[in-house]
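Engineer: got a sequence here, can you model it:
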Amino acid sequence: MACVLAIDIGGTKLAAALVDREGTVLRDGTVPTPRDGVMAALAELIARVTAGGPRPMAAGIGSAGPMDGVAGTVSPVNMPSWRGFPLRESVRELTGLPVVLAGDAQCFAVGEHWLGAGRGSASLLGMVVSTGIGGGLVIGGVPLLGPTGNAGHVGHMSVDPYGEACECGGRGCVERYASGPNLARWAREQGWRGPDAQALAADAEKGEAVAVAAFERGARALGGMIVSMAAAVEVTTVVIGGGVANAGKVLFDPLERAIEETAGLAFVKAVRVHPTTLGIRAALAGAAKLAWDH
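Structural biologist: I've put the predicted structure just below:
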C-alpha cells in the first residue's frame, strides 16, 4: 500500500505516522521529547512505526522553530540541544527517503486545509494559539512557506507599534497580547490570582470580570491581525487550534466581535473563523500532505 512517513516534532512530544493518499493513518506512535538525545529518540520512534509496514515513498516533517528551510536546519526554542540542527538531512540519511521540512504551525494549516475545518478553502490562515502563536498560509491550495520557510509567523505581526515590547525584539506583537502565558500575565497584573490560561478561561466562563477582559483584549489583538491578513492576501478562512482555542466561546465570541468592528472592506468582513476539527492530529496530517505533494 502506498504511504508516506509523517513526523511532528515539538518541545513536549515526538510523533510519527504512516499515512496513505486519502489521509488515513495506517500506523502511528508518540514519545515524550527528551531534553538530550532527541535524534536517537526520533530514530527509535521511526523504526517502531515503520517496522513491518509498507515502505513509505517520502517523509514530511513539521517541526517547532525557528528554522532555515533553505539549509534544512531547525533551532526549536524548547529543545536546547538542537541549535542549527540539520534535521532534513539527518532524517534523509536515517530513512533513505526524500524529505520535506516545514514549520509545525504551517503543517497545522496544511492539515486543516486537506482534511479539517478549512477543507477546500480558497485562501486559508491556520493558527496555533498556545504558549506562543504560530501560523501558516495555504493560498489557492498551495502552502506559502516563504524564501526561508518562515512565512506565517503571525504571532509576531505588530498590532500596536506603540505597544508592549515582545520577547522577539519587536513591539506590539499579537503574541504579547493573546498567547496563553501573556493572557494570564496581564490578568495577574490586574489583580487576578489564578495560575494559568486554562484557569483564566474557566473564570471567564463564569463571568469573572478580569478574566473576561483578558480574553477580550487578546481577541482584539487576534482580530486586528486576522483583518490585516485578510486585507493583504484575501484570506477567506481562518482555523484556530492550540490550548487557548480550547477556551471555546470565551475566545471565539469576542474574536468575532473584534473582526466585525475592525474590518471595513466587504471582502475583509467576509473572512470566517473556525476552531480546529483535527486538533493535535493536524500537524501530522499537514506533514503527510507535504510529503505527498513533494
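Engineer: C-alpha only now, for contacts and for neighbours.
Structural biologist: Will do.
Engineer: isn't Thr262 up against Val227?
Structural biologist: Yes. Because the distance of 7.1 Å satisfies C-alpha atoms under 8 Å, Thr262 is recorded as touching Val227.
Engineer: neighbour count winner among these two?
Structural biologist: Between Thr262 and Val227, counted using other C-alpha atoms under 10 Å, the more crowded position is Val227 (22 against 16).
Engineer: check contacts around the more buried one.
Structural biologist: Val227 is in contact with Ile259, Thr262, Ala263, Val268, Lys269, counting by C-alpha atoms under 8 Å, 6 or more residues apart in numbering.
Engineer: what about the helices in the chain?
Structural biologist: Using DSSP state H, the helices of the chain run over 38-50, 87-95, 104-115, 174-178, 180-189, 197-205, 209-233, 249-262, 266-269, 282-293.
Engineer: now the first one: how far from the chain's centre is it?
Structural biologist: With C-alpha atoms, centre = their mean, to the nearest Å as the basis, the distance from the averaged C-alpha position of helix 38-50 to the chain average is 23 Å.
Engineer: what's in contact with that helix?
Structural biologist: Counting by C-alpha under 8 Å, 6+ apart, 14-18, 27-31, 33-34, 81, 94 sit against helix 38-50.
Engineer: hmm, which two among those residues are most spread apart?
Structural biologist: The span of the contacts of helix 38-50, defined through C-alpha to C-alpha, is set by Arg27 and Ser81 at 28.4 Å.
Engineer: the structure of the following sequence is requested for comparison with the preceding one:
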Amino acid sequence: MHTDTVAALDIGGTKIAGALVDGSGRILVRAQRPTPAQEDGEAVMRAVTEVVAEVSASPLWPSATALGIGSAGPVNALAGTVSPVNVPGWRGFPLVERVRSATGGLPVTLVGDGVAIAAAEHWQGAARGYDNALCMVVSTGVGGGLVLNGKVYPGPTGNAGHIGHISVDLDGDLCPCGGRGCVERIASGPNIARRALEGGWAPGPDGDTSAAAVAPAARAGHPVAVASFERAAQALAAGIAATATLVEVGIVVVGGGVAGAGEVLFAPLRRSLQDYAALSFVRRLTVAPALTGTDAGLVGAAAAAAAALRDRDGPAAVGG
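Structural biologist: Coordinates of the predicted model:
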C-alpha cells in the first residue's frame, strides 16, 4: 500500500477543522477555528484560509498529494461550490477554487459532510464490512451519506444520503432549507434544546442551553427533556426507515454531538424504528453509534480525496 499523505478540511456550522492524514487514517497534523457562521462569506473563508495556512506550515505538507473537503451542505461537487444551510453567507460560494488557490494548486475533492462521515465509518468504523449502509451525523445539523454495493456513493453533486432534509412532518415548521418538517428541524441539537426550553426545561447554574445539557436532564428522567429527545428519535426513525426502504441498507451508523447522549437517543430511536420500519426487509436493520468520533469528517474527507486520486491514477494511499 502507498503511504502518501492527504490533506483534509471538515467544514460545519460550528467549527472548521483541517488535517494531514496518512494512509492508515492517522491524523498527523491538525488545526481548527470556530466557524463565524453569522458573518459574511469572506469572513468564513478567512477562517478556512487560516486553517489551511496552519496545516500547510507543517514540514509534512510537501508530502500531501491531494485535499478533500467535507462540508455542510448542500454542496455542488460539479461546480465546486457550497451553500450550507447553517452558513447563510455562503450561497454558491466557490470553495474548491478558493481552497485550490490557497494550497498552491493541490487537487481538491468536495463532498457533503455526511458523505465524508460515510467514507470514514466504512473505512475505519462501525460500517466496516457492510456493503450497504447509511451513516449519519446528528449535531448542529443532520446529515448523512450512503454506502451502496461496497462503495461510498456521493451522487452527482456530492449530496446523496442527505437525510436531514427529508420531510417527516408534512405540516411541520418551516426549515431554513425552504422545506417543511425536515428531520433536521426536529432532530438537530439546537432544535432538541429549543423544544426543551419551550416546554419548560431550565438550564443549570452554568446557563448551558445546548442539547448536551438537555441530555443529562433526560437521563435523570426530566419529562420535558425526555420528550424532546423522544421527538428527535421519532423524526430520525422516520427518515431512516424511508431511506432503508428505498435502498435496503443493512446498518445505520449515527454519530455527531447529539449521538454522544447515548441511550437517551438510541433507546427511543430503536423503539421508534419498530413503528416505522415495518416491511420485512428493513425490520432487522442494525443501528450503531459511530466509532470514528469527532475526527470522522477529516478522515472521511481524506478518504474521498484519495478515492478521487485512485480513480484518476490507480491505487491511492488513504482508504484504498
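Engineer: okay if I get the helices of the first structure as TSV plus distance to Ala151 of the first structure?
Structural biologist: TSV is the format used below for these (distance: least, C-alpha to C-alpha, whole Å):
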stretch	distance to Ala151 of the first structure
helix 38-50	26
helix 87-95	18
helix 104-115	8
helix 174-178	16
helix 180-189	22
helix 197-205	27
helix 209-233	12
helix 249-262	23
helix 266-269	21
helix 282-293	15
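Engineer: looking at the ones you listed, which is nearest to Ala6 of the first structure?
Structural biologist: That would be helix 282-293 among the helices of the first structure, by C-alpha to C-alpha, at 4.8 Å.
Engineer: find me the equivalent region of the closest one in the second structure.
Structural biologist: Matched against the second structure by TM-score structural alignment, helix 282-293 of the first structure falls on residues 296-307.
Engineer: ok, residues contacting that stretch?
Structural biologist: So stretch 296-307 of the second structure is contacted by 6-10, 17-19, 21, 25, 27, 66-70, 108-111, 113, 115-121, 316-320 (C-alpha under 8 Å, 6+ apart).
Engineer: got it, and stretch 208-221 of the first structure?
Structural biologist: Contacts for stretch 208-221 of the first structure (C-alpha under 8 Å, 6+ apart): 159, 174, 177-179, 183-184, 186-187, 190-192, 200-201, 203-205, 250-252, 254-255, 258-259.
Engineer: which of the residues you listed are buried, as a ChimeraX select command?
Structural biologist: Applied in ChimeraX, the following selects the buried portion of the contacts of stretch 208-221 of the first structure according to 16 or more other C-alpha atoms under 10 Å:
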select :159,174,177,178,179,183,184,186,187,192,200,201,203,204,205,250,251,252,254,255,258,259
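Engineer: alignment lookup: Ala116 of the second structure to the first structure.
Structural biologist: Using TM-score structural alignment, the partner of Ala116 of the second structure in the first structure is Cys107.
Engineer: which residue sits closest to its match, ignoring its sequence neighbours?
Structural biologist: Gly286 (4.2 Å; C-alpha to C-alpha, 6 or more residues apart in numbering).
Engineer: the one you found: neighbour count?
Structural biologist: Neighbours around Gly286 of the first structure, by other C-alpha under 10 Å: 32.
Engineer: any idea how far it is from Gly69 of the first structure?
Structural biologist: According to C-alpha to C-alpha, to the nearest Å, Gly286 of the first structure and Gly69 of the first structure sit 16 Å apart.
Engineer: ok, now Ala219 of the first structure?
Structural biologist: Distance check for Ala219 of the first structure against Gly69 of the first structure: by C-alpha to C-alpha, it reads 31 Å.
Engineer: looking at those two, which is more packed in?
Structural biologist: Set side by side, Ala219 of the first structure and Gly69 show more neighbours around Ala219, with 25 against 19, by other C-alpha under 10 Å.
Engineer: which residues does the closest residue to Gly243 of the first structure other than its chain neighbours contact?
Structural biologist: Excluding the flanking residues, the one nearest Gly243 of the first structure by C-alpha to C-alpha, 6+ apart is Ser130, at 4.9 Å. Listed by C-alpha under 8 Å, 6+ apart, the contact set of Ser130 of the first structure reads Ser179, Gly180, Gly242, Gly243, Val244, Ala245.
Engineer: what lines up with the second one in the second structure?
Structural biologist: Residue mapping for Gly180 of the first structure onto the second structure gives Gly189, with TM-score structural alignment as the criterion.
Engineer: what of the last one?
Structural biologist: For Ala245 of the first structure, the aligned residue in the second structure is Ala259 (criterion: TM-score structural alignment).
Engineer: list the residues that contact that match.
Structural biologist: For Ala259 of the second structure, the contact set (C-alpha under 8 Å, 6+ apart) comprises Val137, Val138, Ser139, Leu265, Phe266, Pro289.
Engineer: map the third one onto the first structure.
Structural biologist: Put plainly, it is Ser139 of the second structure. In the first structure, the residue matched to Ser139 of the second structure (TM-score structural alignment) is Ser130.
Engineer: for that match, give its distance to Met157 of the first structure.
Structural biologist: On the measure of C-alpha to C-alpha, Ser130 of the first structure and Met157 of the first structure end up 16 Å apart.
Engineer: and if you look at Ala117 of the first structure?
Structural biologist: In this structure, Ala117 of the first structure and Met157 of the first structure are 24 Å apart, going by C-alpha to C-alpha.
Engineer: cool, and Asn246 of the first structure?
Structural biologist: Asn246 of the first structure sits 23 Å away from Met157 of the first structure, going by C-alpha to C-alpha.
Engineer: equivalent analysis for Val110 of the first structure, please.
Structural biologist: On the measure of C-alpha to C-alpha, Val110 of the first structure and Met157 of the first structure end up 21 Å apart.
Engineer: so what's Asp20 of the first structure closest to, chain neighbours aside?
Structural biologist: Using C-alpha to C-alpha, 6+ apart and skipping residues adjacent in sequence, the residue nearest Asp20 of the first structure is Cys3, 4.3 Å away.
Engineer: which residues are in contact with the counterpart of that neighbour in the second structure?
Structural biologist: For Cys3 of the first structure, the aligned position in the second structure is Thr5, judged by TM-score structural alignment. For Thr5 of the second structure, the contacting residues are Leu20, Val21, Asp22, Gly23, Ser63, Ala64, Thr65, Ala66, Ala317, Val318, by C-alpha under 8 Å, 6+ apart.
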